[in-house]
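Colleague: Fold the following and give me the result.
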Amino acid sequence: MDALDVPLPSDAIYGRCDTMLSDTLVQLRGDAFAIVDGRGVVVSWSPGAERLLGHTAAQARGLPGASLLLSQADAARIADLRPAEGSAFLGASVLRHRDGHAVGVVMWAHPFARDEAEQWLVQAESVEAVRRYELRQALLRGLFTESPFIIDVFDSRLRFLAQNHSRSRAPGFAESVIGHTMREVAPAGLLDMSALEERQRQVFASGKALIGTEVHGRDPREPDRDAVWSESILPLRSSSGEVVALAHMVFDVTEEARARERLDLVNAASARIGSRLDVLDTARELMDVVVPWFADYAYVNLLDPVFGGEEPVSGPVSETVSLRRAAEAMLPGEPVTMVVGTGEIDPFSTVPDSPTARALALGKPLLLTGQELNAELSTLDLRRAAEIRERGVHSWLVVPMHARGAVLGVVVFARFARAHPFEADDVLLAEEFVTRAGVCIDNASRYTRERATATALQRSLLPQRLPVLGGVETESRYLPATGQVVLGGAWFDVIPLSGARVALVVGDAGGRGLHAAVTMARLRTAVRTLAEQDFSPEELLTHLDGQVTRLRGEQPDGPGAAPSPTCLYAIFDPISQSCTLATAGHPLPALLTADGEAEAIEIPVGAPLGTGGIPFQCGELTLTDGDTLVLYTAGLSRPWGDSEDVRARLCTALSPQRPGPAPQISGWSGELGGLCDDVLRRLLPDRLQDDVALLLARIRALAPECHAARDLAAAPESVGQARAWVAQRLAAWGLEELAFTTELLVSELVTNAIRYGTPPVGLRLIRDRSLICEVSDGSSTSPHVRRALDTDEGGRGLFMVTQFAELWGTRYHTRGKTIWAEQPLALSTDTDDASSTTPTHRPGEGGTGTHGVGLGGG
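Modeller: I've put the predicted structure just below:
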């Protein structure tokens, strides 16, 4: 084989072997050597040399040493050796194997005298052996002189046997540690020594290594901060397998632990901040995250628009802007003295050139520490500076809060209990907190604004206030859903009807959102329009069902179609004390009797509106003075599921809470509002899935002396008799000032009934919150108002009624009709003539009847 084909070792590697191996032969375990005489002839050959080059001792003895070298340069270097110069490192050479192939080696030559003749001991090692040795040396050097790991070796009595010189080793150890335990030489308080010794004994006993144990202790360089090490304890075994020592490998992972702690805080902020769409709750959640884990004291100040749920103002902020306190937090157990009440203006924010103003003007965090903090605050607010010095605050961080390019406020963080001030990484972490909180607070503010708008819209579609009536006392409650969709379809109404009667209505348009609210408004308008026609409950629901069917036909069907609306309509007559009810798929009402007993009302339940096919049925019950009807929407029952269970729970909520002869129900002796609140509190959960409407109506029967009726003969003289009877009744009621207009109204109405109607004819006067005059006859035709010509002899009667009555109209019975007119009991003081009051004409009170003329005179 040609010498040029032999891959020679790197000079960089073998150039360093001189310092490692030239001093002693025992550094390597190889035994390949030969003895040559002064002429360079082999005189002795070791077994190791035989294994290396293939020549036996007999074959090699007498061979010229140069014949074993492939390189002439190597032969020349060996020939130039002088014994007086001592041992020589020959470096890397290439020898010739007996079979001819090249063998890379490293050689040394050592002169010695034998039998007074000069001889050389030539030692050779293979390149691979040298490489392995150097790797072992590099490993030892890396572990014990250059490694970032702290390496200690302990014996079975937990005493130091050896340790490396790692630069990561904490200061404060004793100068000499060999022969001592860690407890004896380590700085005081460095770590839990009992726990360390327990881990060491565990490895000795089990023979299993403990890898990557995270150990917490005190950092000697920064006593106020914890240090974290990753510790591995390895068993060292003898040739027999017995554990004779322990090797500790410790690495300082404090920075990694602090980075992980910061990441945990960011994750906690992401998980905990913004759980509720409320500005103040979100600010408090931010405080819960940062104190005590990040700061010792912190507070949030917000601008007025944000605090009030308004749109924040974009652009630069005034230097003396007013900020209101939204939340603050202090270390547990610390007295709170630096406190501004929630919702109050922080006076420090209005000081020109304050840290808050500067941070807002710069649009980035402002960090003040030590003397800089005290000096700056002393020039702005002496009281605040004194408080900060007394508390020992040494680090003050102000972070502006932004969202969508607008300023929301500032968050201030302070440290006084921990000695370590805020660092650059802490500022970045604080910005993460504030940015997250800013987005959530902006969302909460927008949600508050949108919810307030939606709630205002919802309430504007409901009765703003219930009418004051003589026949019933009413009280209502409306609660929107708790979630983001505030608008719903629940509604209620109280509608005055003719004859001192009153209609009580509750309904649910079904679904949630704007569509449900619009549908509810349509239904309520339709019910009011139909109620003024004086339809019976089942007739009104029939007409309403047709309206809903037409409305649903205008909208596309689909999987997201809203549920069918429901409605309950009841009419109470305070004179007969009867109540007629009909329901279209709506929950049945409950009754709280005058003696305090709660019971469910059983009436036929019709299909929901818009489904059609089944006629609605009407139920009737007689009420006594003091009874209370409880009408509600499905939102009150939805949390409980079963309608029977709901009615049982409702009756329980309405029942007296303690025994006694008199009712003990909240709100019974005073306002019905207390009873409304009790029912809602006992039946509803904290969060509502749907909106809820509740209507309570306490019955007040009209006293017998407040109404009177008489039958009239279908003869002209009955008109005069009617006038006389009316004058007599008004005198008895002390209403003589209404005698003239009432006699005029009665005269016109009775004349019309006698002339155009059919018997029987009846007259009734009702004194309620107004004076009501009713004339009935057996005809189902209705007159209408027209303007008579100057040449007409009649046709002005109904026009006169419209001028003298506040309200008038017609309602129909099973057989016949009633024309009625109302007058206020107390006329306005600025009205000199009753004819100046223009009455309201309800639908159905005119139209194209069979009468071609107006009411005639009496």
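Colleague: going forward, measure contacts and count neighbours with C-alpha atoms only.
Modeller: Noted.
Colleague: Isn't residue 283 up against residue 302?
Modeller: No. Between residue 283 and residue 302 there is no contact under CA atoms under 8 Å: 9.4 Å.
Colleague: Between the two, which contacts overlap?
Modeller: residue 326 (CA atoms under 8 Å, 6 or more residues apart in numbering).
Colleague: how about this one, so we can line them up?
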Amino acid sequence: MDIDDAAEDARPSQVAAALIDRRGVVVGWSRAAERLVERPAAEVLRRSVLRLLTDPEAAHAGRLPDSGTTTLRCGSGKTVPVRYRVDGLRNPAFSLVLAVAADQAAESERDAALSRALLGQDSIGFVLRDADLAVVRSNLTRGAFAGPPLPVGSRLSDVMHPADAAGVEAALRGVLETGAPLAAHEQRVRSARPPYGEWSLSVSAMRTQDARGRPTGVAVLFTDATEHWQAERRRELRHRAAADIGGTLDIGRTAQDIVDTLVPDFADVAWVDLADAVLTGDEPPKTFGGGDLHLRRTAVRSADGPWPPGLLQPGEPVPPFPDLPVIRELQEGRTIVTDREALARGLTAAHLRLAVPEGGHSMITAPLFARGLVLGLVAAWRTDLPEPFEEGDTALLAEIAAHSALGVDNARRYTREHRAAVTLQRRLLPQACTSTRVMETTGVYRPASGGAEIGGDWFDAIELPSLRTALVVGDVTGHGLHATATMGRLRTAVQTLADLELTPDELLAHLDDLVFRLAGEADPAQRDVVGATCLVAVHDPVAGRCTMAAAGHPPPLLALPDGQVAEVATRPGPPLGVGSLPFEATTVDVPPGSVLALYTDGLLQRYGTDLGATTRDLTSRLAQAQSTGGDLTAIAQALMAGSGTRPPRDDAAVLLARPSPLEAGSVADWEFPADPRAVASAREAATGQLAEWGLEGNAFATELIVSELVTNAVRYAGGPVGLRMIRDEVLFCEVTDPSNTQPRMRRARTGDEGGRGLFLVAQLSRRWGSRYGQTGKTIWVEQEPAE
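Modeller: Purely as a prediction, here's the structure:
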């Protein structure tokens, strides 16, 4: 470092000055010179400056060289090495000698070297700011570092985005006021003027002070960590995409997860367009080129909040596109980066309004490509984010789109299976509401909100002879098409067994055998999951009772007309498919106006996990709904609503039944001994009752039917013999005897004296049949009332 730099960079109070004439005589002496040489002005003035030198050669030369290093003799006898420079003045008779201690000059030289090194860096930024945080010195004056240039005198707000400038200024103010340095502080910076962009800087700052220790400004050092920040941001985005996308089997939710992942960290505006066929679970058409791509806007997201009204709105079809190269590249599975100007060259103004958001300057588009099919596309725009999409963003979106496509395809295939299962389930379930003169029923089925959803829950209301009704509710193990198909087989079996008029416990025993066989037919890996629970109840309106049996199924609830609601104390057997264990029947009075609620365990889960608490909640809800006097549909909906505290994870079915009273005098019954003379008494009783009901037109047929049935009972079964007649929309005639022998109709030969009884009964009636009780059997006959 030369004496010019030393004198310039040293503190002014440390630079000694002496004014000498042509002869080298000192005519002026500064206070700094007095301190440096420890000689007052009176001792030096009017004497040669050479007398202060310790170097005899310089003293004998007769003049002081223009610059250099020398040693001065101090007044205390010590010596001090100095660096000096002699400057000529406008008056040639005098010269100015400036000197500084050599060690201070060396320090200033090192400081200057450090300053030159910092100011010459192109990978480390250096900015010296004054107390107002204005730039004093910087190596960014010509934009040699990332970001815009920082000319001398500029402030933070002149080159940074206002929000970023406020944050940086607050941090530097803290350094200036407290003196505590800032070390490796991560700071995001967006440029307020060209070149626009966003950077991540690692900033360190320390306070500068004058000789008296007063703050003079802040020295700032920073390095560009943008590349590392972008790599970390992309890694986090990949991780979030892997965690958040594809976790649901709902197509719309999966598409929304895609745009929620991209905005606002990757882009300012994003959307997902899916093929119409994909939304319904089918495979998309294989198209190539422009035209109608059969796409629909499925999910959108804007960093500014509401979706811009000028863009294509969610749910709207994507209009036909011209045959552009970018369309073909997307259909080939490529990810495309473009901008507004490039799109304007190929699209109409109408297309641009729908496809380009306000302020959009860079666009990236990737196809959702899975199993050789283009399911749709994901597109993103940058509007507020200043930097355009680059190669790293292309690779990132391509990776996210590939992962997302698998999620969309899984959701599509589930939607197809779910739709098939729903269709099958709905076709297999009976009519939701039924109503006869003696029974009103309403059934409701609700799939679960997650998982496979559609399962094997079912209900049924089967009309039986003599105004009786079979009520059935069941739950097949598992979900999906397999469970639905198994449910259909069980429901068919229940209807067939119900037509045989078996008692509920017998019916479940036969159904248990069927499930056991189904398990044997299943794949060995699935045999343990083939099973079901079921509850069967048969209501007899004449007796006002309901007989029921359960196979591992929750007991029903009974709401009486007086408002009392209680759980029916059934004796449930094991679930269907266990085999070898009996089922027990329970009989309970069900007066007209009561509501009998049969349900699956999925309904209880809608109220919580504690079985006792959920049953109490369900009972309370039924009592409340029953007290309002609402119809069965409203009561069923109220029960199915649950507590609302948690989403249901299992499908649920509920069947409500409300018996109606029989018309007074519509039932007549008698009992006769096993005596042939009882046949005539039975005929007389039947015809008399028909006359009382005004059904004389049925008298002839009824006499023959009663005569044949009672005769067979007296002859083959013994007594007592019961006769019951029920008047309704049809005329029922029942004969009960203590025998368990199955009646059979046969064709009598010409010479036979008997064997024509049941044949006559069949010819005179609409239909006939028999059922068995605990002891004996009942043969019933239906007739159309004669007008």
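Colleague: what's the mean distance for whichever strand or helix holds residue 691 of the second structure versus the first structure?
Modeller: If you go by DSSP states H and E, residue 691 of the second structure is part of helix 678-693. Taken against the first structure, helix 678-693 of the second structure registers an average deviation of 5.1 Å after superposition, with mean CA distance after the TM-score superposition for the first structure.
Colleague: residue contacts, residue 269 of the second structure?
Modeller: 263, 300, 301, 302, 303, 357, 380, 381, 382, 383.
Colleague: So of the residues you listed, which two are at opposite extremes in space?
Modeller: Farthest pair in the contacts of residue 269 of the second structure (CA to CA) is 300 and 383. Separation: 15.2 Å.
Colleague: which of those two has more neighbours?
Modeller: residue 300 (26 against 20; other CA atoms under 10 Å).
Colleague: Tell me if the more buried one really is in a strand.
Modeller: Yes. Checked against DSSP: H, G, I helix; E, B strand; the rest coil, residue 300 of the second structure lies within a strand.
Colleague: Quick check: closest non-adjacent residue to the corresponding residue of the first structure for it.
Modeller: Matched across to the first structure, residue 300 of the second structure falls on residue 328, judged by TM-score structural alignment. Distances taken as CA to CA, 6 or more residues apart in numbering put residue 299 closest to residue 328 of the first structure, at 3.9 Å, once the chain neighbours are dropped.
Colleague: what about that neighbour, how many neighbours?
Modeller: 24.
Colleague: and the closest residue to residue 244 of the second structure other than its chain neighbours, what element?
Modeller: Sequence neighbours aside, residue 257 is the residue nearest to residue 244 of the second structure in space, at 6.6 Å (criterion: CA to CA, 6+ apart). Here residue 257 of the second structure sits within helix 251-262, counting by DSSP H and E.
Colleague: Can you get me the centre-to-centre distance for that helix and its chain?
Modeller: What separates the centre of helix 251-262 of the second structure from the centre of its chain is 9 Å, taken as CA atoms, centre = their mean, to the nearest Å.
Colleague: which residues in the first structure does it match up with?
Modeller: The aligned range for helix 251-262 of the second structure is 279-290, by TM-score structural alignment.
Colleague: Quick check: what element follows the host helix or strand of residue 18 of the first structure along the chain?
Modeller: Assignment of secondary structure by DSSP H and E places residue 18 of the first structure within helix 17-21. Next along the chain after helix 17-21 of the first structure, taking DSSP H and E as the criterion, comes strand 32-37.
Colleague: what range in the second structure matches that next one?
Modeller: Under TM-score structural alignment, there's no match for strand 32-37 of the first structure.
Colleague: can you give me the strands for the stretch 201-350 of the first structure?
Modeller: Ranges of strands in the stretch 201-350 of the first structure, per DSSP state E, counting those that start in this stretch, are 210-218, 226-237, 243-252, 297-303, 323-330.
Colleague: how big's the offset between the last one and the second structure?
Modeller: Its match in the second structure and strand 323-330 of the first structure itself, once the structures are fitted together, sit a mean 2.6 Å apart by mean CA distance after the TM-score superposition for the first structure.
Colleague: Also the shortest one?
Modeller: Superposed on the second structure, strand 297-303 of the first structure shows a mean distance to its aligned partners of 2.7 Å (mean CA distance after the TM-score superposition for the first structure).
Colleague: The third one too?
Modeller: Average distance, strand 243-252 of the first structure versus aligned residues of the second structure after superposition (mean CA distance after the TM-score superposition for the first structure): 5.6 Å.
Colleague: Show me what that strand packs onto, helices and strands only.
Modeller: Secondary-structure packing of strand 243-252 of the first structure (3 or more CA pairs under 8 Å, 6 or more residues apart in numbering; DSSP states H and E): strand 150-154, helix 193-206, strand 226-237.
Colleague: could you redo the last one with a cut-off of 10 Å?
Modeller: Judged by 3 or more CA pairs under 10 Å, 6 or more residues apart in numbering; DSSP states H and E, the packing partners of strand 243-252 of the first structure are strand 150-154, strand 160-163, helix 193-206, strand 210-218, strand 226-237.
Colleague: what's near enough to touch residue 772 of the second structure?
Modeller: 500-503, 736-742, 778-779 (CA atoms under 10 Å, 6 or more residues apart in numbering).
Colleague: mind listing what's buried in the helix holding residue 18 of the first structure?
Modeller: When burial is assessed from 16 or more other CA atoms under 10 Å, helix 17-21 of the first structure yields the following buried residues: 17, 21.
Colleague: could you flag which of the contacts of residue 772 of the second structure are buried?
Modeller: With neighbours counted by 16+ other CA under 10 Å, the contacts of residue 772 of the second structure contain buried members at 501, 502, 503, 736, 737, 738, 739, 778, 779.
Colleague: Okay, and which of those map to strands?
Modeller: Among those, the residues falling in strands (DSSP state E) are 736, 737, 778, 779.
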